[in-house]
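Engineer: Show me the folded form of this:
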Amino acid sequence: MNTKRLSGAMVPVISVLLGLIAGAIIMLISGYNPLQAYGDIFQMVFLTPYYSGETVVTIIPLILSGLSVAFAFRAGLFNIGVEGQLLVGWLASVATALLLPAGLPKVIMIPACIIAAIIGGGIWGFIPGLLKARFKVHEVITTIMMNYIALHTTNAIIRKYFYAEGERTPNIPDSASLSSQFLYNLTAGSRMHWGIIVALIGAVVMWFILWRTSKGYELRAVGFNPDASLYAGMNVNRNMVLSFFISGAFAGVAGAMLGLGTYHYMTINQDFTGIGFDGIAVALLGLNSSFGVILGSILFAALETGEIGMQSLGIPNDLVQVIIALIIFFVASNYIIRWTRDRLKKKGGGAK
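Structural biologist: Predicted coordinates:
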């Protein structure tokens, strides 16, 4: 690893440390013991079976939403629409499970539901990708708007076609469930499910597409420099649309993990889940790499699970969100500092 890549890899590490230190200072000022708080988080997340399982449940959609954002970033696009794509994938997977014959075996039912989520999320990503490529509409605007369309459209479909008491869909059949009695017993009754395997496979798929295929090279090239890619004979518009479709597909699978593993149904949502927006932070912290996204997801999930441990010490839940925000702030600040430094170096070199 060269010096530049090593320094880049240190950005999230230093940012996490600074965030934790800043959080500790805030706790000290507020009259709490930060060592005890962080110790309780570690014990709860890694040494308590139930909360370890619940942490994994949180990690699963975070990995996939982070991959969605990271994939788009690699292609030079900013996908703010992960929330909407996740909701569409969630509904697509649950609806498929409810519409297919319940007697189908798991080896058919579960892949069919995940494929439906891939198609649903991919189409929801395809639309802003097409608008960007064909009409030069900025993807940030369209993806934000698509989030709200997805939220209210999925709610309307549930109310019309899949409504059950409790403002949700009926439960999916057991043949479509990713839950396992083995994992349930292993984690003392948590909701942990086999979706973690799906999430890890997703990380490998992203790495393979981007770094081991010629199409992945094209996507990265277009993201790095669209004009040079066009001059080299690449179809920039087509690659933009494809990037958004794949990004949306990852988000759709994140939604499927909620429907098939965590809840076994889909609720009528009054607001967004927040998972898609957390995916932006996870991708940023993970430097838009598959492995980095996994590590970032583990950190964020551990802090979120650790809120319960902090409650027992009387520490407000909002403090965990402050620590997460500080970590993101330090990551972003480092990027800004490096960008400014590089710009000044270029100007200084030009002056000479």
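Engineer: Going by C-alpha atoms from here, please, whenever you check contacts or count neighbours.
Structural biologist: Noted.
Engineer: Name the surrounding residues that touch stretch 243-251.
Structural biologist: 64-65, 67-69, 71-72, 75, 79, 82-83, 85-86, 89, 117-126, 128-129, 202, 219, 276 (CA atoms under 8 Å, 6 or more residues apart in numbering).
Engineer: Equivalent analysis for stretch 135-145, please.
Structural biologist: Against stretch 135-145 from outside (CA under 8 Å, 6+ apart): 77-81, 125, 128-129, 131-132.
Engineer: Pull the most distant pair out of those residues.
Structural biologist: 80 and 131 (14.6 Å; CA to CA).
Engineer: if I read this right, residue 79 contacts residue 72, doesn't it?
Structural biologist: Yes. With contact defined as CA atoms under 8 Å, residue 79 reaches residue 72; the gap is 6.1 Å.
Engineer: Compare those two (neighbour count), which wins?
Structural biologist: When neighbours are counted by other CA atoms under 10 Å, residue 79 comes out ahead of the other of residue 79 and residue 72, with 28 against 25.
Engineer: one more to put side by side:
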Amino acid sequence: MSEQTGIRRTLETIGVALLAIFLGLLASSIFVIIAGSNPVDAYQRLFCEGFGAKGCQTFGDLLIQTVVDEDTGESQAVFSLFYGEGGHKLALILERATPLILTALSATVAFKAGMFSIGMDGQFVLGALAAAFLGYWLPNQIYAIAGITDPELAPEGLKTIMHILMPAACLGAAMIVGAFYSWIAGFLKVKLNINVLISTIILNAIAVQFVGYMVNYPLRSDMNNIARTARIDDTAWLIPFNRGLFANADIEWFSGSRLGVGFIIAVIAAILVWYFLYRTTKGYEQRMVNGSPLFARFSGIPSSRAMLRAMLISGALSGIAGAIEVIGVERRIVDGFAGAGSGFDGVLVAILARESIFGILFVAPFFAGLEQGAINFQFGNLPRQLGNIIIAFIILFNSMEYFLRNRIAAIWRKRHVLSSPAAPAPTEASS
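Structural biologist: Prediction:
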């Protein structure tokens, strides 16, 4: 592929994304008008609430905003994402993007092997349940064996070791549970030829109901009005940056957020998944099973094994996402788990990123910002549902990639033909 062709394809990809966003906003404006609102005001509110700082009113404020120092009264231009009350908008976006990155990677690994699995929600909540149980139960068992009645009085050496082992144990348990639950759908496909889409939908429903039962009955911590599990021990907690790594640093935008090591884990997972898919033989086999099944068959690639491997890795990633939501953010599971739904959102992120591993790292924060903007719609004069409608239209037009790309390519070719000199007419001698 020539450098010019590569540049053209990159420009096409950017053009498709921007065109899809524009068309999504244009189509959703009909519903905004029906709701009695100004489309421009609604869009500015969506993006300002999702990505802007305190006081953001217009699209221009999303990047550079003029603020007044309360002490000196002087005005200064600041980069909006790092400013605002609490200054944590970017940190909040990355916090919400963390489970989306992992579940999008989960979906991508499955899709690359030709397994259209949407079972990330079930694997996510089961991974969360495993982490919530182990994060509370295992430390208490260790304290009991050591004869410690009050965790606060535990030796510092023991606490240090547990701070390393407990999160690792929770993540490991969530990986195993998520991988096994995903493997079930893969086994049903390989051995019984049961459609993966159907089986994962059913498995999602079973997992969500099972977790709801466990939270309401066997693992319920108290009998108050809210059904919830016990709070995980401090040693199992993935401490946020603002209380750990950057506790003494003057970085204002970390304050108020729970962004922490989980985000680093998600980025490392993306790098490892990319390396596996594009730099290892097993990853090549998985891509061939989907991209060139006939070639894979005649090359002796074990398709069934590749599919099952993909489902195991996919489930493990979703399980990790659920564990991070518990040990890094919520510290327990509440009935109607707030993180539930991250699995399906991860599928959308994977589709929007065109199953690009590194594309997910950019699309997930963008999607998280839009979700945050839609949630904050309800604090103004606009209903939250309107924000969700706008997001849905943006996703819809992004999914029309091939149609939009073909239209852009057709326009490109037409302009190229019109701008190129006409071919000389054949002469009498040449004929």
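Engineer: counterpart of stretch 355-369 of the second structure in the first structure, which residues?
Structural biologist: Counting by TM-score structural alignment, stretch 355-369 of the second structure falls onto residues 288-302 of the first structure.
Engineer: Quick one: distance of the matching stretch to the chain centre.
Structural biologist: Counting by CA atoms, centre = their mean, to the nearest Å, stretch 288-302 of the first structure is centred 9 Å from the centre of its parent chain.
Engineer: ok, and what's touching that stretch?
Structural biologist: Applying CA under 8 Å, 6+ apart, the contact partners of stretch 288-302 of the first structure are 41, 45, 55-56, 58-59, 62-63, 66-67, 69-71, 73-74, 203-204, 206-207, 282-283, 285-287, 324.
Engineer: Then stretch 133-140 of the second structure?
Structural biologist: Outside stretch 133-140 of the second structure, the residues touching it (CA under 8 Å, 6+ apart) are 162, 166-167, 169-170, 173, 219, 229-233, 235-236, 327.
Engineer: between the contacts of stretch 135-145 of the first structure, which is closest to residue 239 of the first structure?
Structural biologist: When the contacts of stretch 135-145 of the first structure are compared for distance to residue 239 of the first structure, the smallest value, 9.2 Å, is given by residue 129; criterion: CA to CA.
Engineer: residue contacts, the most centrally placed residue in the second structure?
Structural biologist: Centroid check for the second structure by CA atoms, centre = their mean gives residue 100 as the closest residue, at 1.2 Å. Shown in contact with residue 100 of the second structure (CA under 8 Å, 6+ apart): 342-343, 345-346, 349, 364, 368.
Engineer: at 6 Å what do you get?
Structural biologist: Going by CA atoms under 6 Å, 6 or more residues apart in numbering, residue 100 of the second structure touches 346, 364.
Engineer: What segments of the first structure are helices?
Structural biologist: 3-29, 34-47, 49-74, 82-99, 106-135, 139-161, 181-186, 195-212, 214-224, 226-231, 236-257, 275-285, 290-312, 318-351 (DSSP state H).
Engineer: State the distance from residue 207 of the second structure to residue 287 of the second structure.
Structural biologist: Distance of residue 207 of the second structure to residue 287 of the second structure, given as CA to CA, to the nearest Å: 29 Å.
Engineer: quick one, which of those two is more surrounded?
Structural biologist: Neighbours were tallied for residue 207 of the second structure and for residue 287 using other CA under 10 Å; the higher tally belongs to residue 287 (23 against 19).
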